[in-house]
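S.K.: below is the sequence, then the predicted model.
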Amino acid sequence: MALGGNPVFNGKTFRSATRGNQSSGLGTATYAGTGVANQQQLEHMYNQPSAGPAQTGRMTFDDVIVKTLLCLGVVLVGAAIPAFVLPGLALPLMVIGALGGFVLGLVNAFRREPSPALILAYAALEGLFVGGITMYLEARFPGIALQAVLGTLVVFGVTLALFKSGKVRATPKAMKFFMIAIISYAAFSLVNLGLMLFGATEGMFGLRSSAIPGTEGMFGFENGIPFGLVIGLFAICLAAFSLIIDFTSISEGVRQGAPQKYSWTAAFGLTVTLIWLYVEILRLLAILRGSD
């Protein structure tokens, strides 16, 4: 073995054969000293506390919380632009935010590796959309923004409490129902959007604004129970179960020691779900207050 191949021999040279006996005693002392030092170092290492997930580069709940709060902070900054900075451009900014957020949402969803820059860009664009639609509805129904925020916090808190209690879980059977329900809801939303764009329906929310036939006077609704009330409650339930899926994925990721970078993926998922939940609650409140 060449010198330097073993760190014990770094910087050392061998003596000539005529001085082998002298060097042999010195070598024994050197190795003995090295053995004592190594033993002390090992004992010191064994006495140290075990490295946690943060020290080993693994995902933690704290990582997810911090990154989710960062994403939501960016959403709030984006929402402040159409709400307070450029209120005259609220409508075009809302459209830009909706289209841009949709595109970046798909990009982030299908990326194999999370990109913090793209995730934060998505949050900023969604902020433009959320700020625009909130200010539009706030002008028509004063106080609706605060009601929607409180409603979102309540649903989030109740869902988290149910998840932690173990009473609600994303079981395979529940996931199958969720997939069928979310596809059905997406199909309805696309059809409703198409009818609204072509002027085939009346009302701010298309089919959601119409009343269910035969329900006139029920539950205080003179013109009938709004169809959007039923759809809105259904969508809020879907968003709440989506939070259960997010919580389950985060718990599994932490338990299995997923790399720390995937805390961005978890934060992205929570941000998407919370924005969806907020918009559904905002729309439901607008439908209810519009029927007063």
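M.R.: Everything's here; your move.

S.K.: make it CA atoms for all contacts and neighbour counts henceforth
M.R.: Will do.

S.K.: now do the strands in the chain.
M.R.: Read by DSSP state E, the chain holds no strands at all.

S.K.: need the helices for the stretch 1-150 of the chain, in chain order.
M.R.: Counting by DSSP state H, counting those that start in this stretch, the stretch 1-150 of the chain has helices at residues 20-47, 61-80, 90-110, 116-140, 144-165.

S.K.: residues contacting residue 200?
M.R.: Contacts for residue 200 (C-alpha atoms under 8 Å, 6 or more residues apart in numbering) come out as none.

S.K.: let me fix that: residue 149
M.R.: residue 278 are the contacts of residue 149 under C-alpha under 8 Å, 6+ apart.

S.K.: tell me which of the helices of the stretch 1-150 of the chain sits most buried.
M.R.: helix 116-140 (a mean of 23; mean count of other C-alpha atoms under 10 Å).

S.K.: use this one as the comparison:
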Amino acid sequence: MRSSNPVFSRRGFGQGGQAGFNTGPQAQAGNPYAQGAPAANPYANSPYANNPYAQPQQGAPGYAPPTAPQTDRMTMDDVVSRTGLTLGVVVASAAVAWMFNLPLVIAIVAALVAMGLAFWQSFKQEPSPGIILSYAVFEGVFLGAMSNFVNKFAPGAAMQAVLGTMAVFLAVLFLYKTRIIRVNRRFTQFAIAAGIGYALLSLVNLGFALFGAGDGMGFRTGTVGILMGIAGVCIGALFLALDFKSVEDGIAYGAPKKQAWFAAFGLTVTLAWIYFEFLRLAWILNSD
């Protein structure tokens, strides 16, 4: 199985078998992934059909005799608790940055540190709670300081960004749970391509701005800035669906409990991105 979330695709969700796990998804009443009912697998004939946590069959290379049943599996409660903790750290550090009225220079430094930590964790094969929570601290400082700065020129922008982020999260969750959004290979490829394209345009615009072109290519102000902000929110929503898919796959295939930290990390990164895009949109709309 190859995870649909790029954050997960570099580790167990897209790699070979691992001893100590069942050869198929966990059997549960009404579970379409249950053993003995392969025809009901909605991911048959797709890159999600193989369990990356499966133990090799008897007689196959790498087979080990079964041991005690594995109970250290990721559950939805694990994902919710770790995501709540990570987002709580983001909110708490953002509140501190807001209250102490931290200058923009600190916000920029915090953003660079958070980016470095995010890349570090993304390329690690194992989740590191320390790195993830440190990322949450610096990301919160960045968002809190930026929110305070924007709110001075566009009162209410921070609250509008919070409400917008919550609305997108609930909307994507509803569309995903009702299968109106179906995360498959084509969906994943489109989301990743859109995300890469958006990131490149943003970097080009930043480069022009840093070398004295004012607002760069105009991607951050006016009508073009509004369109770019809407595009950023939409692409962030696509990545949110990829996060939901990764969580669902991990639980269905009996991923280790520690993978819940990856789920928390992916959701936090995506929600922070969506919030920042809404904050910038609120600034543009309220300052016109």
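M.R.: Received the coordinates, thanks. A quick note: this is a predicted structure, and the numbers were derived from the prediction, not measured.

S.K.: re the thing from before, looking at the helices of the stretch 1-150 of structure 1, which is nearest to residue 193 of structure 1?
M.R.: Nearest to residue 193 of structure 1 among the helices of the stretch 1-150 of structure 1 is helix 90-110; the distance by C-alpha to C-alpha comes to 13.5 Å.

S.K.: check the mean deviation of that closest one from structure 2.
M.R.: Superposing on structure 2 places helix 90-110 of structure 1 at an average distance of 0.9 Å from its equivalents, by mean C-alpha distance after the TM-score superposition for structure 1.

S.K.: where in structure 2 does that helix fall?
M.R.: Alignment of helix 90-110 of structure 1 against structure 2: residues 103-123, by TM-score structural alignment.

S.K.: hmm, back to that, how about TSV for the helices of the stretch 1-150 of structure 1, with distance to residue 175 of structure 1 added?
M.R.: Output for these, formatted as TSV (distance: least, C-alpha to C-alpha, whole Å):
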stretch	distance to residue 175 of structure 1
helix 20-47	45
helix 61-80	23
helix 90-110	18
helix 116-140	25
helix 144-165	15
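
S.K.: out of the ones you listed, which gets nearest to residue 266 of structure 1?
M.R.: helix 61-80 (6.4 Å).

S.K.: give me the helices and strands touching the closest one, please.
M.R.: On a contact count with 3 or more C-alpha pairs under 8 Å, 6 or more residues apart in numbering; DSSP states H and E, helix 61-80 of structure 1 meets helix 116-140, helix 263-290.

S.K.: repeat the analysis, applying 10 Å as the threshold.
M.R.: helix 90-110, helix 116-140, helix 227-255, helix 263-290 (3 or more C-alpha pairs under 10 Å, 6 or more residues apart in numbering; DSSP states H and E).

S.K.: with structure 2 overlaid, report how far the longest one is off on average.
M.R.: I take that to be helix 227-255 of structure 1. Looks like 0.6 Å for helix 227-255 of structure 1 (mean C-alpha distance after the TM-score superposition for structure 1).

S.K.: relative orientation of that helix and helix 61-80 in degrees?
M.R.: If you take axes from the mean of the first three to the mean of the last three C-alpha atoms, to 10 degrees, helix 227-255 of structure 1 sits at 140 degrees to helix 61-80.

S.K.: packing partners for helix 227-255 of structure 1?
M.R.: helix 61-80, helix 144-165, helix 172-197, helix 263-290.

S.K.: quick one: the residue nearest to residue 113 of structure 2 when sequence neighbours are not counted and residue 106 of structure 2, what's the gap?
M.R.: Setting aside the residues directly before and after it, residue 113 of structure 2 is nearest to residue 138 in space (C-alpha to C-alpha, 6 or more residues apart in numbering), at 6.7 Å. From residue 138 of structure 2 over to residue 106 of structure 2 the distance is 10 Å, taken as C-alpha to C-alpha, to the nearest Å.

S.K.: could you tell me which residues touch both of these two?
M.R.: 97, 112 (C-alpha atoms under 10 Å, 6 or more residues apart in numbering).
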